[in-house]
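J.: Sequence plus the predicted model coming up.
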Amino acid sequence: MRITAFRSRLAEEFGALRADTIAQDHVFSALGGRTVDQALDAGLSTREIWQAVCDAFEVPAERR
C-alpha cells in the first residue's frame, strides 16, 4: 500500500485530526516503540504499520 493510501485509510478510520495525532504522538510497541511517522521514516511497510494500528485500536476485521 502506498503511503498516500495509508494516510487516507487512517483518516477515514479515525478522522483527519485524530489520524494526525495518532501518527505523530501514539507510540506502538508492535512498531518497536515508534510512532506511525517514525515507523514510516524507518522504512517499515505500510501494511505492517496498518496492522499495528488496527490491533492497538481494535479496528474490526472488515475495515482492516
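T.: That came through fine.
J.: rest of the way, CA atoms for contacts and neighbours
T.: Fine.
J.: Does anything pack onto the helix or strand hosting residue 7? Which helices or strands?
T.: Assigned by DSSP states H and E, residue 7 belongs to helix 3-14. Helices and strands touching helix 3-14, as assessed by 3 or more Cα pairs under 8 Å, 6 or more residues apart in numbering; DSSP states H and E, comprise helix 16-25, helix 46-56.
J.: let's bring in a second one:
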Amino acid sequence: MRLTVFWQRMAEHFGAGSAETFARDHVMSELGGHTVHEALSEGWAAKDVWHVVCTVMNVPQERR
C-alpha cells in the first residue's frame, strides 16, 4: 500500500483534520506503543499500520 492510499483511507474514515490528529496523538499498543506517525517513521509498512488502525478502531470491512 502506498502512503498516499493510506492517508486517503485515513481521511475517508476519520475526516481530513481528525485523521491527522489521530495519527499524531493516538498511541496504540498494537504498534509497539507508538502513534501512526511514529510507526511509519520507524519503518512499519503502511499496509500493516492500516490493518492495526482498522482492527483497533473497528473500521467497517467495506472500508478496509
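T.: Okay, I see it. Nothing here was measured: the structure is a model prediction, and the numbers come from that model.
J.: re earlier: okay, the angle between the helix holding residue 7 of the first structure and helix 16-25?
T.: 120 degrees (axes from the mean of the first three to the mean of the last three Cα atoms, to 10 degrees).
J.: Show me what counts as buried in helix 3-14 of the first structure.
T.: For helix 3-14 of the first structure, the neighbour count (16 or more other Cα atoms under 10 Å) marks 7, 9, 10 as buried.
J.: Grab the nearest non-local neighbour of residue 40 of the first structure.
T.: residue 46 (7.2 Å; Cα to Cα, 6 or more residues apart in numbering).
J.: just residue 52 of the second structure next, same as before
T.: Closest to residue 52 of the second structure by Cα to Cα, 6+ apart is residue 30, at 6.6 Å.
J.: And that neighbour, what's its match in the first structure?
T.: Counting by TM-score structural alignment, residue 30 of the second structure corresponds to residue 30 in the first structure.
J.: Tell me how many other residues surround its match.
T.: By the measure other Cα atoms under 10 Å, the count of residues near residue 30 of the first structure is 15.
J.: Hmm, it is touching residue 54, no?
T.: No - counting by Cα atoms under 8 Å, residue 30 of the first structure does not reach residue 54; the two are 11.0 Å apart.
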